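>>> Fold the stuff below for me.
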Amino acid sequence: MELELRHLRMVLAIAEAGSVTKAAAALGLAQPALTTQLQRIERILGGVLFIRDRRGVLPTPLGDLVLARARVLIPAVTGLHDEASELITAGGTARYRLGATNGPIVGGLVRRLNDAHPGGPVSIHSTWSENEIAQMVVDGRLDYALLGACSALAGLPPGLVWQAISVDAVWVLLNDRHPLAGEDEISLGELADEAWITSPGDSCFHECFAAACAREGFAPRTPTEIDASSAFDLVAAGGAVALAQGSVRQVQGTIAIPLRGVPLRWRHLLGWDPETPAADQAAELYGYAVESYLEVLLQRPRYARWLAAHPELGVQKAVSLLPGRGLSGRPGRSGRRDPKIA
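Alright, predicted model coming up:
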């Protein structure tokens, strides 16, 4: 993992607030989530950034160095985004600045936008951080967010409208020589002793996974976060099992198996600010996103057959999930900080 601009914003927020707890509140994050992020940043940089005493936190010499650079880099990058946005807007051309976490429909969506608007700017910002993308939409540096979540958009900034594109079952990805590889479905409890891996992210997925395992009567090993390519390699080598969307592609040496009872679900969500011009193109993006999802299903016939027996899953109706303007309403902001997904 590399140091990113959002990491610098977190470090700066902690220094300005004087405590991790106050900084978490200012950023709209849970305190444990910010603590985990700080630990990741410190691992990236190879040292401790803050020391804690009864008055709060104080930067170490390494922390002072990082803060000095952050105070220069953050305004510079923000200014660059603002100037680029003004240049595009002045040209009078519709723009589609999309931020996305890993997901199977991103490529198809971008391709359809490029085909439909060959003269218009279409850009993609990819990261594993849902919080980073949502904040960039709030700040006006992106027009749309394409995110994944298991149950709640906990900690994301308020003011955006969210529309579910699809809801998918989470399956388990096994080595094709695993003793359970030939089963039609597997219960989580049968995998209680396994080493788990999953994709990086700052959503609530780990909490949802732990709760699902608790309902099966066991506490799982904490999943190791690893990029998708490495995850396939590790599973194929028999080193772990992975949690994956049911639409996961087939890779030699691995097999995806449904989890009995669908204990975990993954939602693909499109978000935008209802008080910006992006709201006028939201219906278009939703339509292209659905087309891209259905295209993926054509390439995954096994999962498509499974979905046919679970009609509550798959493509979701175009109904706004938050108060405010959905795909056919009028503007209106929501002040809820942790909106639940319908």
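
>>> switch to C-alpha atoms for all contacts and neighbour counts from now on
Will do.

>>> What are the buried residues along the helix or strand containing residue 235?
Element membership of residue 235 [criterion: DSSP states H and E] is helix 228-236. Using 16 or more other C-alpha atoms under 10 Å as the burial criterion, the residues of helix 228-236 that qualify are 228, 231-236.

>>> Identify all contacting residues around it.
The set of residues external to helix 228-236 that reach it, using C-alpha atoms under 8 Å, 6 or more residues apart in numbering, is 173-176, 197-199, 240-242, 251-254.

>>> residues near the residue lying closest to residue 239 once chain neighbours are set aside, how many?
Spatially, and ignoring its direct neighbours in sequence, residue 239 is nearest to residue 195 (7.6 Å; C-alpha to C-alpha, 6 or more residues apart in numbering). The number of residues packed near residue 195 is 15, by other C-alpha atoms under 10 Å.

>>> And for residue 71?
A total of 13 residues lie near residue 71 under the criterion other C-alpha under 10 Å.

>>> one more to put side by side:
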Amino acid sequence: MDLEFRHLRAICTIAETGSLSQAASALGVSQPALTVLLQRVERSVGGQLFLRSRTGTEPTPLGERVLRRARVLLVELDAFGADLVRPDTRGVIRMGSAHMECVGTMVQRLDEAMPDTEVTLQVESSATILAHSLSHGRLDIAIVGMSDEQNTALGPHVAQRTLVTRVPVLVSMSVKHHCADLPEVPLSALAEDAWICPPGAEDGSLAALRSACRKAGFSPRIRFEAPSGGGRQLVKSGQAIQLVEPTTQWPDDITVRPLVDDPIQMRLVLGWRRDRLTEDVVDAIYRVAAAAYTEHAMESPVFQPWWLAHPEVHPRVV
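From the prediction side, this is the model:
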């Protein structure tokens, strides 16, 4: 088999994510298909490229040599493609965003601020997928939510600017939950609950939950997995609780509460392709995103007190 650039990109993605399942998600293919592709590449180069274990994948010595050459070739390919695409403020800007309550407001304001440019939006909870989409040129700009447990690399052609330095992650529960009337919930009081796995678990959100729970004296029982918003019926019925982004709005039969001492936090980072967008366009998008997020933070009865008490985390618009 002759190696192609898609093969090189696949093995580099496996190395960067440290997992076949995460790499498959980032590449938009099934894990069995990626496994077959990897086996073909390994037959072509004459040896095993990765060691697989319960904790993920690690390159073999042969894998390290192949990856070094593959990364050089992919950088050259990306640079070649970038030379053919010049910044264009009158075309289409492909934007990605973490799942946030403010995305609708943000798009509306972008349409008003840049009437000659159409902004398309991909909402994606996984920071890994957003980072790969930026790195590989499938997105021009993205707001990436990063857990304190993991710093997601955005790639060599991607510039970045912090939008919000830190915000607490809140917990949602049924209005009938025994902690629903508390102004703040001690994490230890949730030791007996079933949890919905946090979205973007491979980005560190699940590790952050487990780490915080260990410090609180228990191990969380992760019983359910559901896409963003997909676990509301489980929460409403009292069968599960779930971590949520702090500006999230929920129906009256679900309660959102802060956790005592903010044991789980995240930050929001704006990343963009230097070869696709001008600084003026990036500044305009940053200001719109900052204003939209601030507006929704102020509209949240649960999050607003924390937001007002921590002006140091507010977006810096200069």
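
>>> which of the contacts of helix 228-236 of structure 1 count as buried?
Neighbour-count burial (16+ other C-alpha under 10 Å) is assigned, among those, to 173-176, 197-199, 240-242, 254.

>>> can you tell me which two in those residues are farthest apart?
176 and 199 (20.2 Å; C-alpha to C-alpha).

>>> in the longest helix seen in structure 2, what counts as buried?
Across structure 2, the helix with the greatest residue count (assigned by DSSP state H) is helix 61-83. Across helix 61-83 of structure 2, burial judged by 16+ other C-alpha under 10 Å covers 63, 66-67, 70, 74, 82.

>>> Can you find the partner of residue 29 of structure 1 in structure 2?
Under the alignment by TM-score structural alignment, residue 29 of structure 1 pairs with residue 17 in structure 2.

>>> tell me the secondary structure for residue 157 of structure 1?
coil (DSSP: H, G, I helix; E, B strand; the rest coil).

>>> my read: it touches residue 133, true?
No - Residue 157 of structure 1 lies out of contact with residue 133 (C-alpha atoms under 8 Å); the separation is 10.2 Å.

>>> between those two, who's got more neighbours?
residue 133 (28 against 22).

>>> Could you find the counterpart of the more buried one in structure 2?
Aligned partner of residue 133 of structure 1 by TM-score structural alignment: residue 130.

>>> Secondary structure element for its match, which one?
helix 127-135.

>>> which other residues reach that helix?
Applying C-alpha under 8 Å, 6+ apart, the external contacts of helix 127-135 of structure 2 come out as 17, 22, 25-26, 96-98, 124, 139-142, 144-146, 152-158, 200, 202-203, 271-273.

>>> show me the contacts for residue 289 of structure 1.
Residue 289 of structure 1 neighbours (C-alpha under 8 Å, 6+ apart): 105-106, 108-109, 165.

>>> part of a strand, is it?
No - counting by three-state DSSP, residue 289 of structure 1 falls outside a strand, being helix.

>>> how much space between it and residue 122 of structure 1?
15 Å (C-alpha to C-alpha, to the nearest Å).

>>> Same question for residue 272 of structure 1.
16 Å.

>>> Looking at the two, which one has more neighbours?
Between residue 272 of structure 1 and residue 122, counted using other C-alpha under 10 Å, residue 272 has the larger neighbour count: 28 against 16.

>>> Residue 177 of structure 1 versus the nearest residue to that one once chain neighbours are set aside, what's the distance?
What sits nearest to residue 272 of structure 1 in space, not counting adjacent residues and going by C-alpha to C-alpha, 6+ apart, is residue 144, at 4.9 Å. Distance, residue 144 of structure 1 to residue 177 of structure 1, by C-alpha to C-alpha: 41 Å.
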